[in-house]
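**Student:** what follows is a predicted structure for the sequence shown.
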Amino acid sequence: MILHTLIDYDVLRLIWWLLLGVLLVGFAVTDGFDLGTGILLPFVGKTDVERRVVINAVGPVWEGNQVWLILGGGAIFAAWPQLYAVSFSGFYLAMFAILTALIVRPVAFKFRSKREDAGWRRAWDMALFFSGFVPALIFGVAMGNVLQGVPFRLDDSMQIFYEGSFFGLLNPFALLCGLVSVAMLVMHGAAWLQLKTQDAVADRARRFGGIAALATVVLYAVAGVLLWLYIDGYHISSAIDTTGPSNPLLKVAETQPGIWFANYQAHPWTIAAPAIGLLGALGAWIGLCKRRELFALLSSTLSIAGIVLSVGASMFPFILPSSLDPRASLTVWDSSSSHLTLFIMLVCTAIFMPLILMYTSWVYHVLWGKVDEQAIRDDSGHAY
């Protein structure tokens, strides 16, 4: 018996759909507080020393957090090649903007304190702000467009044709989702700063974070209502072959108003995802107001996980719907790599994922504790 046949093809597809969700949550949670901290930098740091405190709150860990972005991109490339092809070609300019921001961020970290000039440092502070704000906004805008359907089609040879434009992505619902993403990550960054800083910086982080937490609740709820009332969802109207070939054109798919909420009716336990998203944001607001540091960070983490997972729960089994030809929409069952490829990737993940988690946990344990403002003034052992 060939080893990979021990796990059925449909089970492997489902496992990799779940793992993709885990990787997206891992990136949003870990790199999310980096991005949120960058957005908050001009508002919580009023002096040069205070801004250095903010930067050093994430400076030692931000590079490690990028691992989740690399893992997510690699997983999409290997497990869902058609998803990778459509998203990275159709969203090319958006991806370019994100990558530019992510490239500017390490340069800003390294160069900011190389000169004493105030103008020099302000310029890099603004670079850190935009390198946090731009990815946070665009990631949310991308999710908003995915929920509405992306303008692509496939011909009989599986060649992809994307017929949208960059500015077409900036529609009202997608921008609303972008604001949800920004508010969510600002809330998370504020919870991190409350944990890692003291005095005035922590107080300002609590104030802005509390506002962001309430904004997350309101904006996420509004987006949910609009999705239910005005955004057409997608469903498969033909027979579903969960172990069939990776050919999206073999199915029949249609659009229907409010269908993105059908999974919550069919499987009530999935309501836990949006509920955790809302309750987590409220918990983060309470934790920030009551100065409960770990509670606020845990709550914001749960909120991010719930909000991200609610997108997957709503859309399953769709991964990337097509607004031009619903039949070409990519689903869990018809856009994956081969049975053998998914199995080999699963074995590698089972080996290396625990190592990454253990190493990451060890790093956070070693770097635990608050950033000391006096140590920043003395410049003793701080790189930023």
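**Tutor:** That came through, no problem.
**Student:** make it CA atoms for all contacts and neighbour counts henceforth
**Tutor:** Fine.
**Student:** which elements pack onto the one helix or strand Phe88 maps to?
**Tutor:** Element membership for Phe88, per DSSP states H and E: helix 81-90. If contacts are counted by 3 or more C-alpha pairs under 8 Å, 6 or more residues apart in numbering; DSSP states H and E, helix 81-90 sits against helix 67-79, strand 160-162.
**Student:** which helix or strand lies directly C-terminal to it?
**Tutor:** helix 92-111.
**Student:** ok now the helix or strand that comes right after that following helix, how far from the chain's centre?
**Tutor:** Heading C-terminal from helix 92-111, the first helix or strand you meet, by DSSP H and E, is helix 118-148. Helix 118-148 sits 13 Å away from the centroid of its parent chain (C-alpha atoms, centre = their mean, to the nearest Å).
**Student:** check stretch 138-151 too.
**Tutor:** The chain centroid and the centroid of stretch 138-151 are separated by 12 Å under C-alpha atoms, centre = their mean.
**Student:** same check, this time on stretch 26-43
**Tutor:** Worked out by C-alpha atoms, centre = their mean, stretch 26-43 lies 11 Å from the chain centre.
**Student:** distance check, the residue lying closest to Val182 once chain neighbours are set aside against Met184.
**Tutor:** Nearest residue to Val182, sequence neighbours excluded (C-alpha to C-alpha, 6 or more residues apart in numbering): Ala136, at 5.2 Å. Using C-alpha to C-alpha, to the nearest Å, we find Ala136 at a distance of 9 Å from Met184.
**Student:** ok, structure two:
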Amino acid sequence: MILHELLNYDTLRLIWWVLLGVLLVGFAVMGGFDLGTGALLPFIARTDTERRVVINAVGPTWEGNQVWLILGGGAIFAAWPQLYAVSFSGFYLAMFLLLVALIVRPVAFKYRSKRASQTWRQTWDWLLFFGGFVPALLCGVAVGNVLLGVPFRLTPEMYIFYEGSFFDLLNPFALLCGLLSVSMLVAHGAAWLRIKTEGAVAERARVLGSASALVSIALYAAAGVALWYGVQGYTITSPIDPSGPSNPLFKSAAVAPGAWLQNYRQHGWTMLAPAAGFVGLLLAFVLMRARRDIATILATSLGISGIVISVGASMFPFILPSTLDPRFSLTVWDSSSSHLTLFIMLVCTLIFMPLIIAYTAWVYRVLWGKVDVKAIENGSHHAY
């Protein structure tokens, strides 16, 4: 109870905003190379053995990496219920397509090598591509739409109504963000394949990964220019009560050109996030060309983390703006769960998060090393 008293409502809200960012970064980094590898599969592996090498580079670990996605969805549901309600209703078809892609992946992993038929295996290979490319694209499209704002409204009783459509989500800026997501995860996947494979596959990963890193830099810069000149931001125009009730209607907000860059002007240290995005991707290009494999994946992880964090840093305290009326927009201070709920969840997180991290580290230590091509070919161990 003493800790509960010390952690006041506004502090807990800020902690959970940070934790949500940590979970999203965790999924982008840990699950990102799985998705990037899947998106690379049809282009980086030319023989059946090479494709099995690529699949086995992520086969033992991809399932555990999805824990970060589950944790992120659970955190949104429990800590930011209004955000969950708008996102999973307004983005319903996009979420459905995302789930289809994520469901196809494990099926493809399990059934791809069950038959020797070339047509059979190529079909599952393209489904693995679908399961990697589509989630990477849709996650970026979702972030782009969050920056643009979403057409939803709130009633005085806090009923939420979404007034957009699936195709509204596929606007130019959101697709730009989607392509950025794909390119940076492809570079991340290529960095992982450099660690786990040898020979022709590793060399193709170096070439494609280097190109993807450069494309990511260009797309990230283009997104920044769009935020500066074309994308409207949001700002709160009424006094802010960080410990106030979870009711967005109690505030006033407005649309303002360049508002998403305001935090960078007021708090210079936030520039570290976009700087990390650019520096990480540039280092990934240089290190991948130099064949510094471990350093490369650390660089792609830095770049991805910087890009994800830069979105949160630019939008704070907004977490989902409304294009119908800025007053409906959800912020860190007016759309969270109760003080007690946030506290209980924080205690659970402090207990279980270290266990998840420790288990993940142990799994990667046990499974470290190159994929054994001979073992795959002669079937001396379980392989996909």
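**Tutor:** Happy to help now that I have it. In this text the structure is predicted, and so the values were computed from the model without any measurement.
**Student:** with both chains overlaid, what TM-score comes out?
**Tutor:** The TM-score (TM-score structural alignment, normalised by the length of the first structure) is 0.99; 384 aligned residues with a C-alpha RMSD of 0.8 Å.
**Student:** buried residues in the helix holding Phe88 of the first structure, which are they?
**Tutor:** Across helix 81-90 of the first structure, burial judged by 16 or more other C-alpha atoms under 10 Å covers Pro81, Gln82, Leu83, Tyr84, Val86, Ser87, Phe88, Gly90.
**Student:** that one vs the second structure, mean deviation?
**Tutor:** If you overlay the two and look at helix 81-90 of the first structure, the average distance to its match in the second structure is 0.3 Å (mean C-alpha distance after the TM-score superposition for the first structure).
**Student:** which residues does that helix contact?
**Tutor:** 76-77, 95, 152, 160, 162, 164-165, 319-320, 330, 335-337 (C-alpha atoms under 8 Å, 6 or more residues apart in numbering).
**Student:** filter those to the buried ones?
**Tutor:** Buried members of the contacts of helix 81-90 of the first structure, scored by 16+ other C-alpha under 10 Å, are Ile76, Phe77, Met95, Phe152, Ile160, Tyr162, Ile319, Leu320, Leu330, Ser335, Ser336, Ser337.
**Student:** enumerate every residue touching Leu170 of the second structure.
**Tutor:** By C-alpha under 8 Å, 6+ apart, Leu170 of the second structure lies in contact with Val141.
**Student:** relative to Asp325 of the second structure, how far out is it?
**Tutor:** Per C-alpha to C-alpha, Leu170 of the second structure is found 21 Å from Asp325 of the second structure.
**Student:** same check on Ser305 of the second structure?
**Tutor:** Distance of Ser305 of the second structure to Asp325 of the second structure, given as C-alpha to C-alpha: 31 Å.
**Student:** which of the two has more residues huddled nearby?
**Tutor:** Using other C-alpha atoms under 10 Å, the more surrounded residue of Ser305 of the second structure and Asp325 is Ser305, with 23 against 17.
**Student:** helices or strands next to the helix or strand harbouring Leu278 of the first structure in the packing?
**Tutor:** In this structure, Leu278 of the first structure is located in helix 272-289 according to DSSP H and E. Under the contact criterion of 3+ C-alpha pairs under 8 Å, 6+ apart, helix 272-289 of the first structure touches helix 172-196, helix 199-230, helix 293-315.
**Student:** where in the second structure does that helix fall?
**Tutor:** Counting by TM-score structural alignment, helix 272-289 of the first structure pairs with residues 272-289 of the second structure.
**Student:** show me what counts as buried in the matching stretch.
**Tutor:** The neighbour-count check on stretch 272-289 of the second structure (16+ other C-alpha under 10 Å) flags 273-274, 276-289 as buried.
**Student:** by how much does that stretch deviate from the first structure on average?
**Tutor:** Mean deviation for stretch 272-289 of the second structure: 0.7 Å (mean C-alpha distance after the TM-score superposition for the first structure).
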